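Q: Okay, predicted coordinates and the sequence, questions at the end:
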Amino acid sequence: MFVKLSALLLPLVLLAHAEAQNLNFIYNDGFSGRSGLNLSLDGIAEITPEGLLKLTNHTKQRGGHAFYPNPVTFKNSENDSAFSFSTNFIFAIQPEYTTSSGDGMAFVIAPTRGLPGALSNQYLSLFNPSNNGKFTNHIFAVELDTIQTLEFSDINDNHVGIDINGLRSVTAAPAGYFDGQYFKNLTLISGKEMRVWVEYNGTKKQIEVTMAPIGVVTKVTKPATPLLSLKYDLSPILNKTMYVGFSSSNGPFLTSHYVVGWSFRMNGQAQDLIASNLPKLPSIAGKKTSMLFTFGVPLISVSLVLLVVSGVLYVIRRKRKFAEVLEDWELEYGPQRFKYKELYIATKGFREKELLGTGGFGKVYRGLLPSSEVEIAVKRVSLESRQGMKEFVAEIVSIGRLRHRNLVQLLGYCRRKEELLLVYDYMPNGSLDKYLFDQPEMTLNWSQRFKVIKGVASGLLYLHEEWEQVVIHRDVKASNVLLDGEFNGRLGDFGLARLYDHGTDPQTTHIVGTLGYLAPEHTRTGRATTSTDVFAFGAFLLEVACGKRPIKTQGPEHVILVDWVFSCWNRSDILEARDQSFGTDFVAEELELVLKLGLLCSHSEPAARPSMRQVVQYLAGDVALPEVSLLGLSSSGLTDRHREGFDDYAMSYQSSLGKGSSHSSYVAESSLLSGSR
């Protein structure tokens, strides 16, 4: 009986395999109501009542996936060459703002549906920081990217790229198409429908991506010249069976990403979509025009005259109330500049109930942008900077281009009368310091704190080495580390940050920062460097691990945290310095590493401090912290005192870096620092 049943099933299995190799499907009349072809959705992706595939909705910093539900056979076995395939689809991107949008969308071929662990924002719901760029991903994607992420070397904020296992595109081009010999640009966030073809020739090992607006394409033709053409063998990338679909993500700006129709075929040319059969996109709501005053209407009565006059006076008073400073040099900053009126409404007139905190440089208010319902934090800064306003705003706008998961996004600015307003992403869990000091109502456990520490270290490494310029934060401390909804640490408050080009010396400036976090050489020379940031990070490490401020007054005495931690170390019981709220719920090796690293970063000599790249390696466990001899170590403190013995350790520390890839970067940094003092 079993043999007979197997004999009956075998042809069905072979038939299914053959069908998989020559799979052909098309969604040309909507994505709903097609039996057996329903897509597999996750995240915020949905099928609208009209039959549109909507990958993202009005939800910020979220993503969505939509995959064909069944696996697709791309080769006979793992070691064979990948088959040819072809797909074309029609999409549209509708942002809330005409100049800013979410982070884009992609056609994707992946080994699993849903891509577990993928992040939204710049990662397009395809990858995350730990797997981006790894060969083990086995992911092929064509991105339609509307944000320029310098971390991934994006060419601009309106491009198409071929991605293989990561978001640093193998090749990319500005969005557009060739009309004969002429290239015509397309704006991805125009809200208009556009068509994309993605084709792979398994024999020639050739990938081609072509796009065009709907109106250009007639019948079944497409532009003769592809937008992207890449000689690349996908056989090592594609597994025997894969899933095909779409991925998309939103950042702080709300955007709807639509797929209107989709056609796919293995080992052949995918059917072309007939635009007239596809469901219609929703109309983009335009701005409402105020009809409060109608000019040109004959004045019929004295009461109407009084009404008009009072209305004009109201408008004049309102204009004065929301008057801003706008100079010619600011015109280029366009989307980065917010209107004061918008921020005034968002914060409900900057009322006290919306106040999040007060610092030495101004007050911070919670806000809700009326047009997009995006939550923001607005910092009002007094204009007492010694730097010229034009240069200061230029740096603020440059900092607004920073994009890292552990940095608070600076969305833009506004100038009005004698104040500057900086607009940031809103972090719902507030600043880290409220969970550490003064008997907090809620504390963070060690696991949460260690995650925050590693996140802030990663953010500082990005600022110091991985962005297009060197960014010195100059005010690293717990109160400037904000926590998002999942208690991830994000370094914020870039009001004191300074930028300079890689390979150049930072300019001397006046001393700024917070007592307890200022490196000794900074107080002597006024020069801020990456090493002064490392010093402040050392104080940050100790305050997070110990739950104490760097300097605390006890009667007439000042207790310096780094000296106290060192005294515990000198007694061979450094864990005694830990925050006692941990109880026994902590990983001793991690906590000891953080405490020792905090002391090392707090060394009074810049050359003895590690770089942030080394710090990240230590925290990740990729490189072991050098062995420290207690006999050769003496307290460094926050000043130049007690340096005997510690210098010997610093020399042995530098010697321990004589082997390995980190040595060259460390020497280069030491040379830079010694040359800048």
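A: Alright, I've got the coordinates. Just so you know, these numbers come straight off a predicted model, no measurement behind them.

Q: When you work out contacts or count neighbours from here on, use the C-alpha atoms and nothing else.
A: Fine.

Q: Would you state the strands of the stretch 201-350 of the chain in chain order?
A: Taking DSSP state E, counting those that start in this stretch as the criterion, the stretch 201-350 of the chain carries its strands at 206-213, 228-231, 241-249, 255-266.

Q: Out of those strands, flag the one nearest Gly492.
A: Within these, the stretch nearest Gly492 is strand 241-249; the backing value is 22.9 Å (C-alpha to C-alpha).

Q: which helices and strands sit right next to the closest one?
A: On a contact count with 3 or more C-alpha pairs under 8 Å, 6 or more residues apart in numbering; DSSP states H and E, strand 241-249 meets strand 53-56, strand 63-67, strand 72-73, strand 104-110.

Q: In CSV: the ones you listed, plus distance to Glu605.
A: Shown next, in CSV, are the helices and strands packed on strand 241-249 (distance: least, C-alpha to C-alpha, whole Å):
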stretch, distance to Glu605
strand 53-56, 51
strand 63-67, 46
strand 72-73, 60
strand 104-110, 46
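
Q: and the closest residue to Pro226 other than its chain neighbours, what is it in contact with?
A: Spatially, and ignoring its direct neighbours in sequence, Pro226 is nearest to Thr210 (4.5 Å; C-alpha to C-alpha, 6 or more residues apart in numbering). Contact analysis of Thr210 by C-alpha atoms under 8 Å, 6 or more residues apart in numbering lists Tyr177, Val196, Trp197, Val198, Lys222, Pro223, Thr225, Pro226, Leu227, Leu228.

Q: ok, and here's another one to check against it:
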Amino acid sequence: MASAQTLPFFLWVVILIAPLLTTPSKTQSPAPGEIFSRGFTAANLSFGGGAEVLQNGILRLTNDSLRALGHAFYSSPVRFKNPSGGRAASFSTAFAFSIVPQYPSLGGHGFTFAISRSRELPGALPSQYLGLMNSSDLGNFSNHIFAVEFDTVQDYDFADINDNHIGVDINSLASNKSVTAGIFAENNSTLKEIYLKSGAVIQAWVDYDSLKNQLDVRISKSSVKPTRAVLSFNVDLSEVFEDYMFVGFTASTGLLASCHYIMGWSFSINGQAKSLDLSSLPSLPSSDGNGHKGLILGVSFSASAAMILLASVAFYIVRKTWNSDVIEPWELEVGPHRFPYEELRKATHGFRDKELLGFGGFGRVYRGILPNSNTQVAVKRILNGSKQGLQDFVSEVSTIGRLRHRNLVQLLGWCRRRSDLLLVYDFMPNGSLDKYLFDEPKSILSWEQRFKIIKGVASGLLYLHEEWEQAVIHRDIKAANVLLDAELNGRLGDFGLAKLYEHGANPTTTRVVGTLGYLAPELTKTGKPTTASDVFAFGALLLEVVCGRRPVEQKALPEELILVDWVWEKWTLGSILEVVDPRLGGQFNEVEAVMLLKLGLICSNSSPQIRPSTRQVVRYLEGELVLPEKALPPDGNYDIKKGSGGGTGLDDCTHSYRSSSYYDKVTMWSSTMDEGDHDLEAGLTSPASGSSISDCR
């Protein structure tokens, strides 16, 4: 028996379902203005993936499982053209939806209203593909797919504008047009943003006028259709639509999940769809911690059976609480995904040594396979003795976890078990870049691969410095922290030392941390990390990749080799190409090599004012800007042999890594997996000044 709460919904279905009794067959044409209202029952919908209808009639496309997809199309095809072909018909639809993220404000990934030649969508993928397409069929005219996406994740592969947008997709998921989700105030051009993943019930209207070739999309949290569209797009869908098409919805989740609900739906060919009365729709299911499945059971219990059930549930909860960690209130505010400890223990086979990828000052890193999705991950297990407070560290992780860029290693989630902290990252099958450059590399990277890696890291660094909502200073850029994915794309990782600032803010003084050979000289004086100090480290990385040598080397020569000085000396002698990694066998682009070496020298300048900005670096690498004709020496002032302009000579020039005795005694503390990392907080003394590095705050 239907409850009083759900009865209005079923009345609405009964009233509007009548036209379905006379739905035209495939040989019939819908009459102008005829309304097709889709009552959500299994009888008139075709499902795929995890889509299902809950007991009260709500269509749920996905639950809060990771990397899931779901779609539901009306079972019968709808005629969009006359038998002779020609212009596509006008259509109108209204539907009410709700996106309930597993964790507040961290949605994934979104849903679409879709019109497709097929109701099966073979090969469709989850995550950024929204359960609609896959990587091999993007952009194919043969797809015959039209969709309006309601996207809650910013995907850079598809040039998404933000993580709260509406887009028009034609045969691809790179939107033809997209806008921030919102509503225009009456008689006002001000857009009021509506957050799609807020969990609120939102009504959407999609109207296509085939005579004007105009598509309009509107959304509102009310039952009243806004007068002004939030998205208008001029398009002729005649080439997209075939005579008959299927109409419905798709959705997906990724490494973060949301439940995607459709509460009600009306659709019309050559007419206006009826707006929905939101107050008459059923209520969303309450969360029970297991994917909102509580309403599906629909079982009536006697009083005695209910008592038994309650006793069993209470026993289960007590037992689980006894065997698990107590979650403190502050942890509920932390994102991204919080993994159960048992899941990560199983993924790494009990953190056994066979799965160990590396270790360093923070802890050990293990390879793992998540049991529920067979996804490979890297799990960093933080040592108990870490000096950083657990709550402070997790708060920082909460921010870093929101970074999204194809050239950054993605932080997928975390876990706390008593005093242990575990961080879960994308698994990079080809390991770190340094394994391909130094000592006895596992294989030799070609010139083309090296150039692509450099450009990728620069793009990721630009995102950190200028394109995210805050400025992120990485503070530990080096070859060991550049990881390579399956296609040998470079991804900057390990944000254990990163600092965040508001754009335009003055960085605060902090302890000097980083790795010897990559530290900008001004850091030991000011203790203030900046984007310019990151650029200095990037310059060292540039020279590493081109030369195949470390910034500081002691093994091959009686005296240490300072890479930037050696490259500058070869430059002044006119033999710059001699520094290119000999393992390339001369197979490299000389013009690109000279450009990278010159850029490396400029980035390595001891004066932060002379170094280029990260955006300039990217433009140099893309060929949009031409480098200065002359390369400046690393200190911007001295002559290679005797000094000039009142400056010091080569032997007197101090870099952050210049003193061999200092190098012998100090290894900079780092969050990487280098063996023997230490924290300079203890106050090791520089022989040059007699002052402790930890005094620079």
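A: All right, it came through fine. For clarity, every value in this text was computed on a predicted model and none was experimentally measured.

Q: just to revisit the earlier point, how about the strands of the stretch 201-350 of structure 1 in JSON lines, adding distance to Ser656 of structure 1?
A: As requested, the strands of the stretch 201-350 of structure 1 are arranged in JSON lines below (distance: least, C-alpha to C-alpha, whole Å):
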{"stretch": "strand 206-213", "distance to Ser656 of structure 1": "48"}
{"stretch": "strand 228-231", "distance to Ser656 of structure 1": "45"}
{"stretch": "strand 241-249", "distance to Ser656 of structure 1": "44"}
{"stretch": "strand 255-266", "distance to Ser656 of structure 1": "51"}
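
Q: Which of those sits closest to Arg337 of structure 1?
A: strand 255-266 (19.5 Å).

Q: ok now that closest one, how far from the chain's centre?
A: 26 Å (C-alpha atoms, centre = their mean, to the nearest Å).

Q: quick one: the helices in the stretch 351-500 of structure 1?
A: 389-399, 446-461 (DSSP state H, counting those that start in this stretch).

Q: what do you get for structure 2?
A: Here structure 2 has its helices, by DSSP state H, at 7-17, 294-297, 303-323, 341-347, 390-400, 447-462, 523-526, 531-547, 563-572, 590-603, 614-621, 660-665.

Q: what stretch of structure 1 does the first one fall on?
A: Meaning helix 7-17 of structure 2. Aligned by TM-score structural alignment, helix 7-17 of structure 2 corresponds to no residues of structure 1.

Q: quick one, that helix and strand 258-269 angle?
A: 30 degrees (axes from the mean of the first three to the mean of the last three C-alpha atoms, to 10 degrees).

Q: buried stuff in helix 7-17 of structure 2?
A: Using 16 or more other C-alpha atoms under 10 Å as the test for burial, helix 7-17 of structure 2 gives Leu7, Pro8, Phe9, Phe10, Trp12, Val13, Leu16, Ile17.

Q: Thr226 of structure 1 touches Gly176, doesn't it?
A: You called it Thr, but residue 226 of structure 1 is Pro. No. At 9.9 Å, Pro226 of structure 1 does not count as touching Gly176 under the criterion of C-alpha atoms under 8 Å.

Q: middle-most residue in structure 2, spatially?
A: Arg404 (3.0 Å; C-alpha atoms, centre = their mean).

Q: What distance do you get for the nearest residue to that one once chain neighbours are set aside to Thr509 of structure 2?
A: In this structure, Arg404 of structure 2 finds its nearest non-sequential neighbour in Gln410, 6.9 Å apart by C-alpha to C-alpha, 6+ apart. Applying C-alpha to C-alpha, to the nearest Å, the value for Gln410 of structure 2 to Thr509 of structure 2 is 28 Å.

Q: quick one: which of these two has more around it?
A: Higher neighbour count among Gln410 of structure 2 and Thr509: Gln410, with 21 against 13, using other C-alpha atoms under 10 Å.

Q: Spit out the contact partners of that one.
A: So Gln410 of structure 2 contacts Gly401, Leu403, Arg404, Tyr425, Asp426, Gly493 (C-alpha under 8 Å, 6+ apart).

Q: pretty sure the third one contacts Gln154?
A: Going back to what we said before, that points to Arg404 of structure 2. Yes. With contact defined as C-alpha under 8 Å, Arg404 of structure 2 reaches Gln154; the gap is 7.4 Å.

Q: Provide the contact partners of stretch 454-470 of structure 1 at residue level.
A: 150-151, 402, 404-407, 471-473, 481, 488-491, 499-502, 530, 612-613, 615-616, 619-620.

Q: I'd like the distance from it to the chain centre, please.
A: Distance, stretch centre to chain centre, for stretch 454-470 of structure 1: 12 Å (C-alpha atoms, centre = their mean).
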